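Participant: Have a look at this prediction, sequence included:
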Amino acid sequence: MLKKQLAGEKAVEFIEDGMVIGLGSGSTVFYTIQKIGELVKKGLRIQGVPTSQETTLLAQSLHIPLVSMDEVDEIDLTIDGADEVDRNLQGIKGGGGALLYEKIVACTSRKIIWVVDESKMVELLGGFPLPIEVVPFGYKQVVRKMEEEGCHPVLRISNGSPFQTDGGHYIVDLHMNKIKNPENLAEKLQKVTGIVENGLFLNCADQVIIGGQDEVKIETRGKNK
């Protein structure tokens, strides 16, 4: 079984009947959503809140009942992927371009589980380019600001045009190699006019399920396991 599949399917064990579930995006969560679809077919009663159009289409194809973000007051559990996770369970997300919606869902969740394969675990964040979601109007001003800050920004391109998120924004990827102080960087990015959201997800995940070659490891924030 694939490492991603091991992690993705393990997360389903934390779902209880009657829950509102945040459905993340990405290749590992794909296996989670497929497994949820199987359980719904067998009688599991849940409501899913999707974080992207791609996730919405997948969940609909599996007949998972969906509700919008505005139809719920709270989400019981969100299961999502991550592009990088450090030893303190701080993460970078947004490789698929859904970081804004993912963060909105995360902020409304009582518990958050990330599912990753072991290659996503790192000592220091930054090897994976940090996405920032920016307003198209005047985006070059943001790019220039990031260049001045030494963040090595690159506008994400798809099929020859700027990649657009589900919210109609652009993504600029910051190629920083190492992020020594994620908290300080996140604070700086939040103050830049034109940046809608950044891909630093700090103090967010309660647990990370890590798929290895033949086993699954679960790390819990604030605990050494």
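Facilitator: Now that the structure is in, tell me what you want to look at. Numbers count the residues shown, from 1 in each chain.
Participant: CA atoms for contacts and neighbours, from now on please.
Facilitator: Fine.
Participant: Identify the spatial nearest neighbour of V49, chain neighbours not counted.
Facilitator: Of all residues not flanking V49 in the chain, G22 sits nearest, at 4.7 Å (C-alpha to C-alpha, 6 or more residues apart in numbering).
Participant: Mind listing residues that contact whichever strand or helix holds the one you found?
Facilitator: Here G22 sits within strand 20-23, counting by DSSP states H and E. Strand 20-23 is contacted from outside by 15, 29, 33, 46-51, 55, 74-80, 105-106, 109, using C-alpha atoms under 8 Å, 6 or more residues apart in numbering.
Participant: What number of residues are in the vicinity of Q190?
Facilitator: Neighbours of Q190 under the rule other C-alpha atoms under 10 Å: 13.
Participant: next, the one to line up against it:
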Amino acid sequence: MKTSGGSDAAKRRAGESAAAAVDDGDVVGLGTGSTAAHAIRRIGERVDAGLDVRGVPTSFASRELAADRGIPLVDLDRAVGPDAPGIDLAIDGADQVVTAGSASGGEHAAPANAAIKGGGAAHAREKLVDSAADRFLVVADPSKETAALDRPVPVEVLPAGRSVVAQAVRAADGEPTLRRAERKDGPVVTDNGNLVFDCAFGEIADPAALSTTLSETPGVVDHGLFVDLADEIHVGTATDVRVVTW
């Protein structure tokens, strides 16, 4: 269920803007998706020019692109833990991200720190890396901006827990749809060997509460609601980059 929309130029501006925040010696979380890919390419160019960094990939796709661009890689387990360097910065895309105060919060309300990820079915690993980072930068184009989240929420599910999770989602006033693979029979299978439900809840009035409900559901590996994780959002436009911070 990959999202579409937004020009490649706007995505490139966003990705390259976030890549400029990477400093020499950093360990960097490398996100998944078309906008994060621009950040990875730019970091690769900086590595060619002498930048000393190590990348922590969030998916098979980001690992392949980073390796192709000459970025030294380290596994998450070696980046985080006792005597490990930690992750200085993570850069990742979003399928939908709040960048304006909601109508219920008033005209000048601060934007909620909330996003939906998982169009590429990599959200479980993305959340591990992004939450472990000292700073998390979201990169997006204007088509991903919203005042309130309303896209279906991807939920990674243990295959054996499919029916239990579907029942729990319906009890939370959602409608789960098993994500089907393209150009092959059967469902999408994540890099972790699990299935994905795309769960429609309509407009999500309280992302934090829904995040808690989904996280506490047995059989859920992780979900695509990213709440209170981002430090900045870099939104690429036709001419420049707009940065939203918390």
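Facilitator: Sure, I can see it. What you see is a predicted model, and the numbers here were worked out from it, not measured in a lab.
Participant: What is the aligned counterpart of L155 of structure 1 in structure 2?
Facilitator: The alignment partner of L155 of structure 1 in structure 2, by TM-score structural alignment, is L178.
Participant: which residues touch its match?
Facilitator: Neighbouring residues of L178 of structure 2 by C-alpha under 8 Å, 6+ apart: P187, L195, V196, F197, D198.
Participant: one step back: mind listing which of the contacts of strand 20-23 of structure 1 are in helices?
Facilitator: Applying DSSP state H to the contacts of strand 20-23 of structure 1, the entries found in helices are V29, I33, T55, V105, A106.
Participant: Give me the buried entries from the residues you listed.
Facilitator: Neighbour-count burial (16 or more other C-alpha atoms under 10 Å) is assigned, among those, to V29, I33, T55, V105, A106.
Participant: In structure 1, what stretch matches stretch 123-137 of structure 2?
Facilitator: Stretch 123-137 of structure 2 maps onto residues 99-113 of structure 1, going by TM-score structural alignment.
Participant: now do stretch 216-232 of structure 2
Facilitator: Matched against structure 1 by TM-score structural alignment, stretch 216-232 of structure 2 falls on residues 191-207.
Participant: Flag every buried residue along that stretch.
Facilitator: Buried residues in stretch 191-207 of structure 1, counting neighbours by 16+ other C-alpha under 10 Å, are found at G194, I195, V196, E197, N198, G199, L200, F201, C204, A205, Q207.
Participant: Excluding covalently adjacent residues, which one is nearest to S62 of structure 2?
Facilitator: Counting by C-alpha to C-alpha, 6+ apart, the residue nearest S62 of structure 2 is T32, at 5.7 Å.
Participant: Show me what the one you found lines up with in structure 1.
Facilitator: Checking TM-score structural alignment: T32 of structure 2 goes with S25.
Participant: Which stretches in structure 1 count as helices?
Facilitator: Taking DSSP H as the criterion, structure 1 carries its helices at 3-10, 29-41, 53-61, 99-107, 139-148, 182-190.
Participant: Out of those helices, which gets nearest to K217 of structure 1?
Facilitator: Smallest distance to K217 of structure 1 across these (C-alpha to C-alpha): 8.4 Å, for helix 3-10.
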